[in-house]
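Enquirer: sharing a model that was predicted from the sequence below.
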Amino acid sequence: MFSRTVTQFIKRNVSSVRIVEVGPRDGLQNEAKILPTTTKIEFINRLSKTGLKNIEATSFVSAKWIPQMGDNVDVMKGIEKVDGITYSAIVPNMKGFEDAVETKTTEIAIGGSASETFTKKNFNCTIAEGVERVKSIMKAAKEKNIKVRGYVSTVISCPYEGKIKPSEVAKISEMLLKAGCYEISLGDTIGVGTPNSISEMLKEVLKVAPVETFAIHYHDTYGQALSNILASLDLGISVVDASVSGLGGCPYARGASGNAATEDVVYMLHGCGVKTGIDLELLIDAGKFICEELGRQSESKVNRATRKIKP
């Protein structure tokens, strides 16, 4: 009875969900092993066959700072780009933007944080100064007809400040929207959120812009990612970031298992009658492929279960 009620409630609010696959970028850049360019390209090409419409392929950042993304240009140029799929990339500065233009990237993402301390320690500026810094990228992107997505990290808690006020999340979200972002992805960076704190944050954020403007990006450090996604669906959120097989991790939380696993998110959504357009079997195969290449176990419960059923 409870399950049927939850399913009916979710379907009234959200009938379909768009998954943004962040494994090739947010996942691989947090893995210790640096994979060959050909492996990354094969991974993304496999993901392109699953029905995903958004794949975050790489980050145009200096190899000095993130060596896992050092082959960003080669990866973006080498993948088989399928019509109808958006292949996006993180762009931290104008040099990164120029690389994005060179590879004909049609969507970029810029980052920010709801924590002043986190922003100062990682970007050496205040939140407001950080938004000003990316305005040149926003202007250049508009001239090139490139869409810009915004990330807001530490939306629930910060490794330095602790609990973050929802009003601070709303504040930077509004700044990024006014600067030109078409969508804001709200990230529980250290994965400490619960359905209650997630709902509290979202209700404040939804005061500044329509629900269609926001996406969610939850880490599964305390095993709450799926519950938090359900809480977000209840409020009408219909865009979910996820990483196949839970690739990645969080450098600020000991034992963090990374992002919500795409296989688990899709399995749950399909079970609730919510459409994703994704072929779960092909997604599972992509997860198995990349985990074998990394020499690690999948963090996806669904992926592990299918290995036991079909060795």
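Expert: The structure has been received and is ready for your questions.

Enquirer: all contacts plus neighbour counts: C-alpha atoms, from now on.
Expert: Noted.

Enquirer: quick one: the helices in this protein?
Expert: Remark: helices assigned in the chain by DSSP state H are 2-13, 37-48, 72-78, 94-102, 116-123, 127-143, 166-179, 195-205, 225-234, 262-271, 280-294, 301-309.

Enquirer: contacts made by the fourth one with the rest, please.
Expert: Taking Cα atoms under 8 Å, 6 or more residues apart in numbering as the criterion, the residues outside helix 94-102 that touch it are Phe60, Val61, Val73, Ala89, Val91, Ile108, Ser136, Ile137.

Enquirer: which of those are buried, as a ChimeraX select command?
Expert: Filtering the contacts of helix 94-102 down to the buried ones (16 or more other Cα atoms under 10 Å) takes a single ChimeraX command:
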select :60,61,73,89,91,108,137
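
Enquirer: pick the one among the contacts of helix 94-102 closest to Thr50.
Expert: The nearest member of the contacts of helix 94-102 to Thr50, counting by Cα to Cα, is Ala89 at 19.5 Å.

Enquirer: please compare the first structure with the one that follows:
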Amino acid sequence: MSQNQFKLVECPRDAMQGLHDFVPTELKSEYLNLLLQVGFDTLDFGSFVSPKAIPQMADTDEVLANLDLSNTSTKLLAIVANLRGVEDAVKHEQINYLGFPFSISETFQQRNTNSSIEKSLTTVEKMLSLCYKHNKTAVVYLSMGFGNPYGDEWNYEIVEKWADVLISKGVKILSLADTVGVSTPETITEILPKLISRFSNPEIGIHLHSTPYERFEKIEAAYNSGVKRIDSALKGFGGCPMAADDLTGNIATEDVIAYLNSRGETVELNMDKWNEAMGLSVKIFN
């Protein structure tokens, strides 16, 4: 697997969104501009959601205006949670991808987007139509893809059912999301190869949350399962604010890079810019 085949998605939006103190727009922009020079395939940079729900992302419009895209091949992804967010996001020519969290847990879909699964499916259909009209690509996250803490029914058949429904609607990129870090190397190895084999045409990615102690095992399981798209965040910051374990955050990008290097993969990233971003991160995540 070369770097061209393996798409690395850096997720500063997910890393920052739960921070209590507002990160100044200028500092956010400086951090994102450094990450844009590293060479990731995609940067999950912001979200068009209610400022009441996610105050940290209230300045996404301003941040976007501050981004220097003149010397980067990295594509921009913004998260949306409803049709209004979709309509706001598609207006921006610089944005390539719109990401929507589609939970296969009814309880979490209500909590996360104040919407039922069925209503969210309608939102996805409208998002796909608007993406087509505005030359964007939709990325749908199968949220709670490895289980949930609410007692909602979960099994592989449910995962496959909703993947089938979404792909039949026209979704081209589907990312299996472990919202609260309940995945294990065993469940990753059980689910992903089946899903990738079942749906060979759409791009299947993974967005894992983990404690620091389990990261390498999960990365290895995903790699061995044939995943070619993986979301991560510098130092593993962020994750779901509702996770019971404070240590449960994103997969750390440096761990992904180290693992790929250990497997002899060519990871074509500007590590000088990466180290600069690492240094600047202490001003944001302290």
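Expert: Thanks, I have it. Keep in mind the model is a prediction, meaning the values are calculated, not measured.

Enquirer: quantitatively, what TM-score do the chains reach?
Expert: For this chain pair, the superposition-based TM-score is 0.90 by TM-score structural alignment, normalised by the length of the second structure; 281 aligned residues with a Cα RMSD of 2.0 Å.

Enquirer: before we move on, back to that, tell me which of the helices of the first structure sits nearest to Ala253 of the first structure.
Expert: Per Cα to Cα, nearest to Ala253 of the first structure of the helices of the first structure: helix 116-123, 14.0 Å.

Enquirer: just give me the mean distance for that closest one relative to the second structure.
Expert: Taken over the aligned residues, the distance from helix 116-123 of the first structure to the second structure averages 3.0 Å (mean Cα distance after the TM-score superposition for the first structure).

Enquirer: what angle sits between that helix and helix 127-143?
Expert: 60 degrees (axes from the mean of the first three to the mean of the last three Cα atoms, to 10 degrees).

Enquirer: now the helices of the first structure as TSV including distance to Asn30 of the first structure?
Expert: Formatted as TSV, those follow (distance: least, Cα to Cα, whole Å):
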stretch	distance to Asn30 of the first structure
helix 2-13	32
helix 37-48	14
helix 72-78	15
helix 94-102	19
helix 116-123	16
helix 127-143	23
helix 166-179	24
helix 195-205	24
helix 225-234	18
helix 262-271	16
helix 280-294	12
helix 301-309	20
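
Enquirer: and the contacts of helix 94-102 of the first structure, which two are furthest apart?
Expert: So, the contacts of helix 94-102 of the first structure by Cα to Cα: farthest apart are Val73 and Ser136, at 21.4 Å.

Enquirer: for Ala256 of the first structure, which of the helices of the first structure is the nearest?
Expert: helix 225-234 (11.9 Å).

Enquirer: so where's the longest strand in the second structure?
Expert: strand 95-103 (DSSP state E).

Enquirer: report how many residues lie close to Asn124 of the first structure.
Expert: The number of residues packed near Asn124 of the first structure is 12, by other Cα atoms under 10 Å.

Enquirer: now swap in the one 5 residues further on and tell me
Expert: Residues contacting Glu129 of the first structure under the criterion other Cα under 10 Å number 13.

Enquirer: check Ser15 of the first structure too.
Expert: As a measure of burial, Ser15 of the first structure has 17 neighbours, counting by other Cα under 10 Å.

Enquirer: again with Leu176 of the first structure
Expert: Using other Cα under 10 Å, Leu176 of the first structure is surrounded by 27 other residues.
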